[in-house]
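[1] What follows is a predicted structure for the sequence shown.
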Amino acid sequence: MDNILRYGSVEAIPLYNCSGHTSQEWSELKGVKWPILGACQAAYGITIDILYLPILSIIFEKENFKMSCFKIMYLLGIIDFLITYVNSILTGWLAMKGAVYCTHPNIIYISGMVVCALWCSSCMTALLLVANRLLGMTKPSLAVKLFDGRKTYIALLFPILYFIYFLFTAPLIFNSKYLAWFYTPMIFDDDATEYFNHSHTVNNFLIVTLTCIVYTPFRWVIGTNLKNVKNASTSQLQNTKRQVFLQSTLICAANQVCATIYVVMNVTEVPNWIIIFAHFTWEFIHGAPVFIYLALNRMIRERFLEKMNMMKGGTFRETTSMMPINRSSGSAPVVIVN
């Protein structure tokens, strides 16, 4: 954003000047077409975003949205929706065309600028969500002071301002040869350091690591609370504890792997399969919440199926559910997602 404001347009930015070759020449020199893999990525992204729309509408329902964690989950859902559009749908389309920065400079620069800011904002929002749930179960009075009512909107200003800040840092740039987004547009072979985004690197190591650290006491609190659940068999307790542990561990592992590889691949050469794996992990991070909501959150699953059935003109009543968990007034479902 800073460069666009300074030079007036993407094409006028010196470090992103593509005048050395034509668009077709750039594609042949730096790009690779992925017709099947690109189509699969786009199909995955479209599926995730279609499923996300009714889930977001459920989270936004009055009875749910009055709880602080649902407000945070709603913002996180919107971020996931937008990131999926870029890292799956748009990326799939660009991959099919064998695109590089200089074949679609405006689309790639602006999308890369926005998706970089969205990713960092999602990291901050996920950290806020874990903190909200942890305080809600361990220090409810403090949680009320920090998140009760409209105070949640004040808390949400942090990831929003975080997003705005990263709009003014170096964007991520897509390259079809590696099927991933880099700091460098790969125009000049010797100037990679000029594009390095230090703020994004700090975010990937600091915020993501901090979120995973906070997950550790969260899992312990969940296990402790489940021991106090009445009318629940041992097998039910163990199943729910296992679900929470696997969910949080999987999310942390995916975040750490993706964040680390995306920094490493911008400072040193790594095998292509590792880069592609990192990108698929990034896609998974923002698509997984859809399946986690539907599999582990009873209320969202029931309302989702009701909405789907209403569209078909029928009625629905689910007969199976997850184990209920006793919780204090105003708190939200135990299972959280990133």
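    That came through, no problem.
[2] make it CA atoms for all contacts and neighbour counts henceforth
    Fine.
[3] element containing F174?
    Here F174 is covered by strand 173-175, with elements defined by DSSP states H and E.
[4] Can you get me a residue count around the closest residue to T152 other than its chain neighbours?
    Nearest non-adjacent residue to T152, counting by C-alpha to C-alpha, 6 or more residues apart in numbering: S68, 5.9 Å away. Around S68 there are 28 other residues, counting by other C-alpha atoms under 10 Å.
[5] buried residues in the strand holding F174?
    Under the neighbour-count criterion of 16 or more other C-alpha atoms under 10 Å, strand 173-175 has 173-175 buried.
[6] okay, now the one to match up with it:
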Amino acid sequence: MSEEERAKRPYLGLYFMTSGSFFVILYLLCLASMLNRERIHIPAFKIMICLAIFDIPSECINSVATGYMGFYGIYYCDYPRLTFILGAIVFGAWVGCSASSITLALCRISEINQKLNLHWIFHSSFIYLLLFFSFVVASYGMFFTKPPIFRPEYMTWFFDAGIGFDPSYYYNVSQVINNISLTVITLSLYTYLVSSLIRKGNNIESAQFTKTQRQVILQAAIICFFHSIGSLVCVYMQLFYSPKWLIVAAHVCWQCCTGCASVIYLTLNQTIRSSVRKMICPARFQNDNRVSNASDGMLRTNASEVIS
């Protein structure tokens, strides 16, 4: 294929490479903070570490690798094995991310409403079974389903490689089931979480708990928006004709699904934010965190580390 025939996307390519690298760096800093001995025993942090294991490689592929391949107009025929492997990894990581996100939402609910008697699941060895299940479904998505293939003309990953065969042959039923299930379950769990917080907040006269409410509601809104829009549009565009702007928008939502968790951690989780600041800022630039730590202690008391 000549250079003139290649569908290069230099501006989108630069955007995805730059923003993806930014998200990956932030996520690695957050992961280093979560691996702290004092935090790794907290159930929510265990799940967040598992989620990071899926999100970081996914972000490297759906943003950094996508940007590079789009910048140079790289097709499946140029590097078939590499493209196939990257597609298998990114789809497996997405399926594992979906399972981990649902597990994390259940963990938050168990801490907010202990009457549901779910608390024991996340404070016993059973939590490791849930995390193992995330890796099982990720392995299934990676090794036993059809992988998506990068298409530079659309600047995203399609199951149809665009090499002339019947598109129906490439349909991945697992993706449809996973994305629709993720949307329905995520919306249901976070709706319940937000409603529980609102009811609980009405019975507690605490400015700190009101702040916690706002943070969790904001986080829930961000997660639900990107997961729901990204998941449903990705299913739609695999099955039906979609304009290029919608395809790019869906890919940006996918990027945010896996990358914006780091931004949420650094903006809404005081524990991770303070830890990352200590890692990257010289001691003389670090402010006295006594007030912040006191607030964070109250936050943990009221919401049991539901802000992640």
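    Yep, that arrived. It should be emphasised that the depicted structure is a prediction, and the values quoted were computed from it without experimental measurement.
[7] Can you give me the TM-score here?
    Here the TM-score for the pair of chains, by TM-score structural alignment, normalised by the length of structure 2, is 0.91; 304 aligned residues with a C-alpha RMSD of 2.3 Å.
[8] Mind putting the buried residues of strand 173-175 of structure 1 into a markdown table with distance to I58 of structure 1?
    As requested, the buried residues of strand 173-175 of structure 1 are arranged in a markdown table below (distance: C-alpha to C-alpha, whole Å):
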| residue | distance to I58 of structure 1 |
| --- | --- |
| I173 | 34 |
| F174 | 34 |
| N175 | 37 |
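[9] Y293 of structure 1: which of those residues is nearest?
    Set against Y293 of structure 1, the nearest of the buried residues of strand 173-175 of structure 1 by C-alpha to C-alpha is F174 (30.2 Å).
[10] corresponding residue for the closest one in structure 2?
    Taking TM-score structural alignment, the alignment pairs F174 of structure 1 with F150 from structure 2.
[11] Skipping its backbone neighbours, what lies nearest its match in space?
    W157 (4.2 Å).
[12] ok now the strand or helix carrying the one you found, how far from the chain's centre?
    For W157 of structure 2, the host element (DSSP H and E) is strand 156-158. In terms of C-alpha atoms, centre = their mean, to the nearest Å, the centre of strand 156-158 of structure 2 is found 18 Å from the chain centre.
[13] contacting residues around that strand?
    Strand 156-158 of structure 2 is contacted by residues 62, 66, 87, 148-151, 238, 247-248, 251 when judged by C-alpha atoms under 8 Å, 6 or more residues apart in numbering.
[14] Superposed on structure 1, what's the mean shift for that strand?
    Compared with structure 1 after the fit, strand 156-158 of structure 2 shows a mean deviation of 0.5 Å (mean C-alpha distance after the TM-score superposition for structure 1).
[15] If you count contacts, what does the next helix or strand after that strand end up packed against?
    Counting by DSSP H and E, the element after strand 156-158 of structure 2 in chain order, helix or strand, is helix 173-202. Packing contacts for helix 173-202 of structure 2, counted by 3 or more C-alpha pairs under 8 Å, 6 or more residues apart in numbering; DSSP states H and E, involve helix 80-112, helix 207-239.
[16] which element follows the last one toward the C-terminus?
    Past helix 207-239 of structure 2, heading to the C-terminal end, the next element that is a helix or strand (DSSP H and E) is helix 244-268.
[17] corresponding residues in structure 1 for that next one?
    Aligned using TM-score structural alignment, helix 244-268 of structure 2 spans residues 272-296 in structure 1.
[18] Tell me how far the residue nearest the centre of structure 2 lies from Y171 of structure 2.
    Residue closest to the average C-alpha location in structure 2 (C-alpha atoms, centre = their mean): T258, at 3.0 Å. From T258 of structure 2 across to Y171 of structure 2, the span is 23 Å (C-alpha to C-alpha, to the nearest Å).
[19] Much appreciated, bye for now.
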